[in-house]
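Enquirer: Got a predicted structure here, sequence first:
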Amino acid sequence: MTSNTLLRAARRTLIAGAAALLVSAVAAPSFMTPTFAADAPASVADLAQGLLGAVVNISTSQTVKGTEGPGAVPMPQLPEGSPFQDFFDDFFKNRGGDKDNGGQKVQSLGSGFVIDAEQGIVVTNNHVIADADDIEVNFSDGITLKATLVGTDTKTDVAVLKVDPKGHKLTAVKFGDSTKMRVGDWVMAIGNPFGLGGTVTVGIVSARNRDINSGPYDDFIQTDAAINRGNSGGPLFNSAGEVIGINTAIISPSGGSIGIGFSIPSQLASGVVDQLRQFGETRRGWLGVRIQPVTDDIAESLGMATAKGALVAGVIKGGPVDNGTIQAGDVILKFDGKDIHEMRDLPRVVAESPVGKAVDVLIVRKGVEQTVKVTLGRLEDGEKLASGEDGSNTDKDKGDKAPAVSTASVLGMTVGELNDETRKKFSIAADVSGVVITDVTKDSAAAERGIQPGEVITEIAQESVATPKDVMDRIGALKEQGRKNALLMLASKTGELRFVTIRMD
């Protein structure tokens, strides 16, 4: 075979190999090839250009006590000619403040966005402007306007500002529907990270419904779009240029972006913004109950097939349902037609409901589903009541006191009559009733559940108990029914209720 023949054979072999590789790639499973949404642009330049004008930088200043001393931060030593010299000179200039009154000016930077160009309404995070003496809004065209505070909400970390737009043409953006966002959808963040205004970053929705324990209504959108310090209060846009989130928090060991940022969903934020604009404060619905999660053990004790809903641990005296419509021990499954999958769903759904609205609530009471109608109060009016500041947050009493009987030992607990002697010994409030726990055996089932002497058993399996004999009888009855767990409602010394389950086998 000539050299030319060998070369042609080699070429045929290479081409065949390439063809085989191509066929193999085509035949590979579809998940190997990423797919992109039809509305995802090849470039986000046009989208960003139309939105940059609505995103603002927010600078605040406040006078605080001087920080000279051990906790003071010294000015860093920079190399001669460093480009950061002017920045640090401005930052540390006059840090000692007014020596006469011991005050000093502290400045901070954040982000925000305009939602009403005619009225000059700007939305940001509460923590961006908290305790500020002076707030300025800086626009992308170089204009700086003084801002006044319309209202804030610490629970969702939302604040609304107002500037005077007279003589200036502002650009506004609108809220979109965050409930339509799916994991994997493209999003864009625009803000003021580290003072670098007009910074655009792009990523996807990494997760939804995140609870980061920052407040009672946590329901964050998680994104990998780069969010850093200074992005707080800035918008997270969908591909249509609508605000579907307010960037508010990051997880970062270093202080910079590691691709885990969190945004308040527009579904939650828009309602808060509307209330702040209308009233200058929030007006949330209030049910007037204390709740706890429904665990597998509790679900089994209540005869529920699955662990879901919110368990009512107590009813606030003087609250909206202090008329018996909802009782301690009820499990709330639906509120105003919305499913309550877990405990944390209920506060958010209730808060989003208008004050005074009559709603249907689906509950499980003693193993039976039923619907009750309740009229909501106002959370802000009930917070003092719920916290006990007026001394009236005792839960409804369960059962009447019975004649004195001997103590009993059950499930690792020693229980006795709740009388004047035991009330005084354990400092139990006069309006708490039931059977007092006088001792808990170490390493017992009760000890594992954190039960302490001085707590009072008010119910077992949703039946009131008033004597040690009642406790023994209820436990015996549950065992005869083949139950593996006993559901106890316990009252603290001050009357606050909680549910625990104890294994009986």
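Expert: Ah, there it is.
Enquirer: make it CA atoms for all contacts and neighbour counts henceforth
Expert: Noted.
Enquirer: any idea how far Glu352 is from the residue lying closest to Arg365 once chain neighbours are set aside?
Expert: The shortest distance from Arg365 to any non-neighbouring residue, by C-alpha to C-alpha, 6 or more residues apart in numbering, is to Asp330 (5.0 Å). As for Asp330, its distance to Glu352 is 22 Å (criterion: C-alpha to C-alpha, to the nearest Å).
Enquirer: between the two, who's got more neighbours?
Expert: Asp330 (24 against 17; other C-alpha atoms under 10 Å).
Enquirer: List the buried residues in the longest strand along the chain.
Expert: Ranked by residue count under DSSP state E, the longest strand found in the chain is strand 103-116. Buried residues in strand 103-116, defined by neighbour count with 16 or more other C-alpha atoms under 10 Å: Gly103, Gln104, Lys105, Val106, Leu109, Gly110, Ser111, Gly112, Phe113, Val114, Ile115, Asp116.
Enquirer: angle of whatever helix or strand comes next after it against strand 103-116?
Expert: Where DSSP states H and E defines the elements, the next helix or strand beyond strand 103-116 is strand 121-125. Between strand 121-125 and strand 103-116, the angle comes out at 120 degrees (axes from the mean of the first three to the mean of the last three C-alpha atoms, to 10 degrees).
Enquirer: Could you check how far strand 121-125 is from the centre of its chain?
Expert: On the basis of C-alpha atoms, centre = their mean, to the nearest Å, strand 121-125 sits 20 Å off its chain's mean C-alpha point.
Enquirer: contacting residues around that strand?
Expert: 111-116, 157-163, 232-234, 246, 248, 273 (C-alpha atoms under 8 Å, 6 or more residues apart in numbering).
Enquirer: here comes the other one, which I'd like you to weigh against the first:
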Amino acid sequence: MKKWGGGNLASSLGLPVLQSCWGRAATLCVVLSLTNFGFVSAQEQPISVTLNARARLFEQLAKDAEAFDKRNILKQVVRLAKPSVVHIQTRKLVDKNSRRTVEEAGSGFAIEIGSKKYILTNRHVVFPAVLDGVKISLEDGRRLTPLKVASDPSSDIALVTVKESHLLIPARIGNSSKMEIGDFVVAIGSPFGLSYSITYGIVSAKGRRDLKLGTAGVMIQDFMQTDASINPGNSGGPLVNLRGEVIGINTAIASNSGGSEGIGFTIPINMAMVIARRLESGGAIANAYLGIRMDHDFTDATAIKLGLSHARGVRLTGITDGSPANRAGLQTNDVLLSYSGTMIEDDDHLANLVSLTPVGREVSLLLLRNSKPYKVNVKVATRISGE
């Protein structure tokens, strides 16, 4: 340990003498900041490092970076998920009464249903497109020829059949119902036409069902919310978990500027695959229904009168004659608490659960009637009129 030069001056001023324990590898240039005596601030003095010490620091940093890269699973996620993603360029009509068109970019990803491969994306990415206005390309630039586009306006899902399906690498499909708030996710897409861009974030919320979307007619909503950066052009691209599995289709953003503000919405893949399989089977989407009218203003006060501690589930205000609900014996003022084992959060949640149920399937309902729990089985039918 050695004393700083100028120690005699410090002693004469009645100040403690600073000492250094840095050794020979570097010189620490720290000086007392005493403006009254014209001393220079310590922050203004550089820390000099010998060339040999600098080289050793770079070597150590390289080793640390290599170790970090081996633990960086985001790279592995991207390597696994990216080959399944496609870039979609669409030429759309500005409006029905005009021949003017506009170019828009979007994304999609390959899936497998049975032994056949398709591209799954948002309906608003490929609709309304002019004839031969949809161009699809792989990451390596190879073009794919669209043969058929099947879509469902109520869910904003589209299934695209391409001629070169043998070139598609199907994504691994995850289970979106297992995703929890706080789980890390990766978004892949073409924001502002910049194809195959990667962003990451977390699942911020689940069960967003009352969004005012620019795409008209999206009735089935059960969005997950994410803060992974999503911009125009990300639509149709996958949201991927840290296992490399697709757990959602990036669909919309909440933004005042038109760009990402940390609030993006994705369609859960479980819902998307139900719609995709229906589209794959051909024909129009037949949404199931119960035939009930729901209390959209179910309050705690009403719930207490019916035997609940607070408003939860769905209170029935009417039953359609001849409907599945009527045949199952449901009654006005019944409160539906669970549907096929899933606890019902509100009326929008129930409407989604019913709409995604295959027509003809029998499901179990847990309900409260006269302050007592009952279990009822009901076979859903084709929707005749809105619930």
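Expert: That came through fine. For clarity, every value in this text was computed on a predicted model and none was experimentally measured.
Enquirer: related to what we said a few turns ago, so which elements touch the longest strand of the first structure?
Expert: strand 55-65, strand 121-125, helix 126-129, strand 186-191 (3 or more C-alpha pairs under 8 Å, 6 or more residues apart in numbering; DSSP states H and E).
Enquirer: in the second structure, what residues pair with the third one?
Expert: The one in question is helix 126-129 of the first structure. Across the second structure, the stretch matching helix 126-129 of the first structure (TM-score structural alignment) is residues 123-126.
Enquirer: how big's the offset between the matching stretch and the first structure?
Expert: For stretch 123-126 of the second structure, the mean deviation from the first structure after alignment is 1.1 Å (mean C-alpha distance after the TM-score superposition for the first structure).
Enquirer: And stretch 269-277 of the second structure, by the same measure?
Expert: Mean for stretch 269-277 of the second structure is 1.4 Å (mean C-alpha distance after the TM-score superposition for the first structure).
Enquirer: Pull up the aligned stretch in the first structure for that stretch.
Expert: Going by TM-score structural alignment, stretch 269-277 of the second structure sits over residues 266-274 in the first structure.
Enquirer: Asn231 of the first structure matches what in the second structure?
Expert: Using TM-score structural alignment, Asn231 of the first structure pairs with Asn234 in the second structure.
Enquirer: Return the distance of its match relative to Gly329 of the second structure.
Expert: 46 Å.
Enquirer: who has more neighbours, the two?
Expert: Asn234 (33 against 11).
Enquirer: Leaving out sequence neighbours, find the closest residue to that one.
Expert: The nearest residue in space to Asn234 of the second structure (C-alpha to C-alpha, 6+ apart) is Gly189, at 4.4 Å.
Enquirer: and stretch 416-423 of the first structure, how far from the chain's centre?
Expert: 41 Å.
Enquirer: What sits closest to Ser232 of the first structure if chain neighbours are left out?
Expert: Nearest one to Ser232 of the first structure, counting by C-alpha to C-alpha, 6+ apart, is Thr248 at 4.7 Å.
Enquirer: any idea which element the aligned partner of the one you found in the second structure lies in?
Expert: Alignment note (TM-score structural alignment): Thr248 of the first structure maps to Thr251 of the second structure. Per DSSP H and E: Thr251 of the second structure is located in strand 246-253.
Enquirer: With the first structure overlaid, how far apart is that strand on average?
Expert: Mean for strand 246-253 of the second structure is 0.4 Å (mean C-alpha distance after the TM-score superposition for the first structure).
Enquirer: Nearest residue to the middle of the first structure?
Expert: Asp218 (1.5 Å; C-alpha atoms, centre = their mean).
Enquirer: how about the residue nearest to that residue when sequence neighbours are not counted, what does it touch?
Expert: Nearest residue to Asp218 of the first structure, sequence neighbours excluded (C-alpha to C-alpha, 6+ apart): Asp211, at 5.0 Å. Contact analysis of Asp211 of the first structure by C-alpha under 8 Å, 6+ apart lists Asp218, Asp219, Phe220.
Enquirer: show me what contacts the first one?
Expert: Okay, so that is Asp218 of the first structure. So Asp218 of the first structure contacts Thr156, Asn209, Arg210, Asp211, Ile212 (C-alpha under 8 Å, 6+ apart).
Enquirer: Looking at neighbours, which among those residues is most surrounded?
Expert: Thr156 (20 neighbours).
Enquirer: part of a helix, is that residue?
Expert: No - remark: Thr156 of the first structure does not belong to a helix; assigned using DSSP: H, G, I helix; E, B strand; the rest coil, it is coil.
Enquirer: Let me know whether it touches Tyr217 as I believe.
Expert: Yes - Thr156 of the first structure is within contact range of Tyr217, at 6.8 Å (criterion: C-alpha atoms under 8 Å).
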